[in-house]
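Novice: Sharing a sequence plus its predicted fold:
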Amino acid sequence: MQRDTLSRRGVMALFSWTGTAALLGCGDSSGEPKGDGRSVLVLGAGLSGLSAAYELQKQGYEVTLLEGRERIGGRVWTMREGFADGQLAEIGAVRIPDVHDHTLGYVDELGLELDEFPGGDPLYYLDDNRFMHKEGEDWPLPGLKPNELQATLGDTWAEYIAGAFEEFGNPRDGSFPKPGIVEKYDDQIWIDFLRQRGASEAYLPLYTADNGAEVYTIGTLAWMVAEVADQAWDKTYHIRGGNDLLPKGIAEKVGMDNILLAHKVMRIEHDEQGVTVVAEHDGAEVSFSADHLVCTLPFTTLRDVTIVPEFADDKMKTIDGLFMMNAGRGYIQTKTRFWEKEGIGGLKIAKTDTDAERIWDLSHVQAGSSTKGMIVSYTQEKHADAYCGKSMDEREAFALTAIEKFFPEIKAEKLAFFQYCWAEDPWVQGAWTDFLPGQWWMAAVAKRAEGRVHFAGEHTSIWAGWMQGAIESGKRAAQEIVATV
């Protein structure tokens, strides 16, 4: 579909991520409710839609959620079937950083408990070289610069990334991006920013093994905004019993009678008086009307929804063009935690350049006293595409063969395997949003309201890909509606 181009003046007006600091406190239920029975439709019962509904109900709004799936939670999805000893796998969101205040606020409000991921030393497998690294020793990577040779990953983060924070500004106080930053960096992928900061070519595979292949795709501004916002990140948590207890707990507050599952949105009509949504349910079309609408559908899904009248040209361009990163998960339950015999530990127990990419360990956040292991091959971008390009019957062998290069015990240790490719999920068609080079203007447009239609979801937050982003955006959309009274 052909769209009109934005004027330069119009584009520049969208670059600043204004108001983020103020949003950190939004969703406050103090004071008199303002909804007065007004009605709101929420599209999507993932974490963002549930958060918006919960905050709106606190303000006295009547809320109905329409969800295409037959379950709630969206990309917060815990798998409990098929694993011995009651262990579980997180198919979607895994981590909660200690600086994610919106997420931890709901955890506390719902009375959920947390387990901390333990620290430890990972295994590296780069260019067929299997090694562990101790602080103060040289990295066995030819071509490193003198400042990189014995530096920890924290040291190089401080030099190459944190050393530029002042230049970019901080989204938490509304100063990101500072003047001139968009013009300087918007067309640049993140890995090229590291090169510009002085990183050697020999260091980049090490950095990628730690952070994932996404760094060769995402734009510099999109990566940096999260780095600055979460710069004080120290500890990392998981919800005891499964991260899906968070959306389930919010859904209980909202009331399951207000959440209509298996309702696929087909059409959105909106005007100055209100909104109407047509959904398909059980082979028939059903219609819903309300005063306001909160749309949390990923734009990959929203592209297939008829919108009458269409939103502004820049919004439609953003819906059409926003990129969703693929991610593949291959969970393996093991007979023992064999890697610990070598002193390997932490969340990311193996950081590699193989098709398995990174191996994460969820063994220590499982319930009970089982000594079995629960690890996952967590792939992104080209590695996810390679994994997901295999048939479902081939993926287990593909993953195990890749892991066998650095964990030769894996095939004998395997008890159970579960695979998932997020690009194949019909309700998302990817794992999370990446703003590509040249797309920073879309960040402001994605979250902007269109009349009585408001937008939430990780794709509308600086915390794209995080539960924090879903919750923050849901609260923001709710606050926008409250502010219209």
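Specialist: Received the coordinates, thanks.
Novice: CA only for contacts and neighbour counts going forward, please
Specialist: Will do.
Novice: now what about the helix or strand hosting M266, what contacts it?
Specialist: Assigned by DSSP states H and E, M266 belongs to strand 264-270. Residues from elsewhere that reach strand 264-270 (C-alpha atoms under 8 Å, 6 or more residues apart in numbering): 43, 66-69, 275-281, 304-309, 451-453.
Novice: So among these, which ones count as buried?
Specialist: Neighbour counting by 16 or more other C-alpha atoms under 10 Å classes 43, 66-69, 275-280, 305, 307, 452-453 among the contacts of strand 264-270 as buried.
Novice: List just the nearest of these to T352.
Specialist: R69 (34.8 Å; C-alpha to C-alpha).
Novice: How is the closest one assigned, secondary-structure-wise?
Specialist: In three-state terms, and counting by DSSP: H, G, I helix; E, B strand; the rest coil, R69 is coil.
Novice: What sits closest to it if chain neighbours are left out?
Specialist: A262 (5.1 Å; C-alpha to C-alpha, 6 or more residues apart in numbering).
Novice: picking that back up, quick one: which of the contacts of strand 264-270 sit in helices?
Specialist: Counting by DSSP state H, the contacts of strand 264-270 place none of their members in helices.
Novice: next, the one to line up against it:
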Amino acid sequence: MPSLTRRQFVTRVARFGGAAAFAAMFGLELLARDRGGFKLEGRAPRGRGRRVLVLGGGPAGLATAYQLRKLGYDCSLLEARQRPGGRNWTVRGGTAETELGLPAQRCGFDAGQFFNAGAMRFSHHHRTALDYCREFGLELVPFPQFNEAAFVHVDGQPPRRIREFSADWRGHVGELLAKVIRRDALDVPLTAEDGEKLIAYLRAEGRLDASLTYPRNGDTSLDPTYLDHPRGYTVGPGNDDGPGTPTAPESLEKLLRAGYGTLHPYDHELNEQSTMLTPSGGMDRLAHAFAERLGPALLYGREVREIRRTADGGVRVVHTDAAAGGDAQTAFADFCVVTLPPHLTARLQTDFAAPTLAALRKGRGEHAGKIALQFKRRFWEEDDDIYGGRSLTTQPISQIYYPFDGFGARGKAVVIGAYHMSDPQGIFSELTLPERERLALEQGAKLHPQYPAEFDNAFSVEWHRVRYSEGAWIAWDNPADYDVMQRTLSEPDGPCYFAGDWLSPITGWQAGAFVSAHRTCARLHARATAL
């Protein structure tokens, strides 16, 4: 019976459903997983198989080149930009950028201020990323993702504190469910004892009174000797005014009619759960730590034009060297690891097989962007008691992220005044740089009226317009396209391998780029040492 390749096996398994295919891909190590503690054994071969070219200096390319060079491979990395990191990009005063089709932009932030335009945080379980931070001696600081003192805002409505919104939802939903249980009207049968246990949980979670009602006024503290109204107080307890004045809940009907039923400030997604972490001083500290260790093996200003096979089974890469006047140069290697965005790789002149090219074209760059605003003072702390975290709004700016460091400092600070995760209506795609700034200020002022008086300057990034990225991350039109890309590009095309966050289950995160790079390094190393 003829043997099956891993790709053929997964293709046949996929006939029984996507879940079966993914289980098979994990079992065959075709999808990378974030286990941490990555280490390759052995050494690079002395002859054939030793030379490797890595294309793209983002997290996947940096990790690939770093791991292979540790084993003794003659490994060079070609990066089109004049900096490492790709979408790991920290903007500081003096940073210049010219987006596609727009005039040049130069950052005017004060010394010490910065803005993580792309990657800005790790989850506590992103082990590969955290391993590198430990290995390179990078100090990590907490990145507050969820802050109940921040705002949730539906356009046309006044902003509400997240704690108010959360307390009301827990209270109203808890009341409804508790009363259904007490009436024995649940579809799922519960014993009387279990029903009372669930009601006890709902009473505590929703701060319900003895009649299982979420109080429409008054304090909801569980202990009358310790005042703790989750919704907050107009005058806090402990002041000269006595026990304080609790804020009044809003009705469930009002919350629903105002549109709050579709706005979710909770951070329950696994990759955004606390504790989140970030390198002190900017996310690009990690990219530069890789670059320092790669030294002259990391070549900047090298724009790849062609990827070709050679007669001896190796690879030939044609690139232009900006430092040499843009003249075309050719580099040869036994293997090549392509970490460029797939939709950009598909535009290059290559010898890739038809299925590889088709798979590369399945992904597209997502339209997402951020607008950073430098303000004259930390009014969100001084006036609104907000230290870190984010506010959410249904307006196009979507999110406002507050600084994760420098709490209590005087002077200027930078807020991410807009972070939209897509642009389905094309609002940001067509805006000029001044229009982006104006939009962020106008919409942000609905949450923080201090904006106009305190604004200093801005810097914005729309990733679909950023050269060499043309997208904030890779998105797919349907699960089938994602499946095709994963199955096809997890295998090499001759001497060419692929790596990137888009070849992992954690797309859009640096951890995904690292685990993909590690899987590729392991498979390339096994093949090279078997030659």
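Specialist: In hand now; what should we look at? Fair warning: this is a prediction, and the values are worked out from it, not measured in the lab.
Novice: picking that back up, which ones among the contacts of strand 264-270 of structure 1 lie within strands?
Specialist: Using DSSP state E, 43, 66, 275-281, 306-308, 453 are the members of the contacts of strand 264-270 of structure 1 that sit in strands.
Novice: List the contacts of L138 of structure 2.
Specialist: Contacts of L138 of structure 2 (C-alpha under 8 Å, 6+ apart): 279-280, 285-286.
Novice: Could you measure from the aligned residue in structure 1 for it over to P437 of structure 1?
Specialist: Under the alignment (TM-score structural alignment), L138 of structure 2 maps onto L112 of structure 1. Separation of L112 of structure 1 from P437 of structure 1 (C-alpha to C-alpha, to the nearest Å): 39 Å.
Novice: Repeat that for F288 of structure 1.
Specialist: 38 Å.
Novice: of those two, who's got more company?
Specialist: Set F288 of structure 1 next to P437 and count neighbours by other C-alpha atoms under 10 Å: P437 wins out with 18 against 13.
Novice: corresponding residue for the more buried one in structure 2?
Specialist: In structure 2, P437 of structure 1 lands on N478 (TM-score structural alignment).
Novice: Run through the strands of the stretch 401-531 of structure 2 in chain order.
Specialist: 413-420, 455-462, 474-475, 496-498 (DSSP state E, counting those that start in this stretch).
Novice: quick one, which of those strands is nearest to A24 of structure 2?
Specialist: strand 496-498 (19.7 Å).
Novice: any idea which helix or strand carries A167 of structure 2?
Specialist: helix 162-182.
Novice: For the next helix or strand after that helix, buried residues please.
Specialist: Next along the chain after helix 162-182 of structure 2, taking DSSP H and E as the criterion, comes helix 192-206. Under the neighbour-count criterion of 16+ other C-alpha under 10 Å, helix 192-206 of structure 2 has 195, 199, 202-204, 206 buried.
Novice: Remind me what helix 192-206 of structure 2 packs against, helices and strands.
Specialist: Helices and strands touching helix 192-206 of structure 2, by 3 or more C-alpha pairs under 8 Å, 6 or more residues apart in numbering; DSSP states H and E, are helix 162-182.
Novice: Buried ones in the helix it packs on, by neighbour count?
Specialist: Buried, per 16+ other C-alpha under 10 Å, within helix 162-182 of structure 2: 162-172, 174-175, 177-179, 181.
Novice: The residue opposite G86 of structure 2 in structure 1 once aligned: what's it in contact with?
Specialist: Using TM-score structural alignment, the equivalent of G86 of structure 2 in structure 1 is G74. By C-alpha under 8 Å, 6+ apart, the contact set of G74 of structure 1 is 44-47.
Novice: again, only this time at 10 Å
Specialist: Contact analysis of G74 of structure 1 by C-alpha atoms under 10 Å, 6 or more residues apart in numbering lists 44-49, 67-68, 92-93, 244, 247, 297, 427-428.
Novice: chain center to stretch 376-388 of structure 1: distance?
Specialist: From the chain centre to the centre of stretch 376-388 of structure 1 is a distance of 16 Å (C-alpha atoms, centre = their mean, to the nearest Å).
Novice: One more: stretch 25-37 of structure 1?
Specialist: With C-alpha atoms, centre = their mean, you get 28 Å for stretch 25-37 of structure 1.
Novice: Please apply the same query to stretch 431-443 of structure 1.
Specialist: Distance, centroid of stretch 431-443 of structure 1 to centroid of chain: 13 Å (C-alpha atoms, centre = their mean).
Novice: next one: stretch 292-307 of structure 2
Specialist: 25 Å.
Novice: Could you do stretch 448-468 of structure 2 as well?
Specialist: Here stretch 448-468 of structure 2 is found 19 Å from its chain centre; the criterion is C-alpha atoms, centre = their mean.
Novice: What residues in structure 1 pair up with that stretch?
Specialist: Aligned by TM-score structural alignment, stretch 448-468 of structure 2 falls on residues 407-427 of structure 1.
Novice: mind listing what's buried in the matching stretch?
Specialist: Quick answer for stretch 407-427 of structure 1 (16+ other C-alpha under 10 Å): 407, 410, 413-415, 417-423, 427.
Novice: closest to E396 of structure 1 among the contacts of G74 of structure 1?
Specialist: Once C-alpha to C-alpha is applied, the member of the contacts of G74 of structure 1 that ends up nearest E396 of structure 1 is G92, at 18.6 Å.
Novice: Return the distance of the counterpart of that closest one in structure 2 relative to G313 of structure 2.
Specialist: Mapped onto structure 2 by TM-score structural alignment, G92 of structure 1 lines up with G118. Per C-alpha to C-alpha, G118 of structure 2 is found 37 Å from G313 of structure 2.
Novice: For the two, indicate the residue with more neighbours.
Specialist: Neighbours were counted for G118 of structure 2 and for G313 using other C-alpha under 10 Å; G118 has more, 24 against 12.
Novice: show me the contacts for that one.
Specialist: Neighbours of G118 of structure 2 in contact, by C-alpha under 10 Å, 6+ apart: 85-91, 283-284, 368-370, 461, 463, 472-473, 508-509.
Novice: which SS class is it?
Specialist: coil.
Novice: so what's the aligned partner of L489 of structure 2 in structure 1 closest to, chain neighbours aside?
Specialist: Under the alignment (TM-score structural alignment), L489 of structure 2 maps onto A446 of structure 1. Using C-alpha to C-alpha, 6+ apart and skipping residues adjacent in sequence, the residue nearest A446 of structure 1 is T460, 5.5 Å away.
Novice: Nice, that's everything, thank you.
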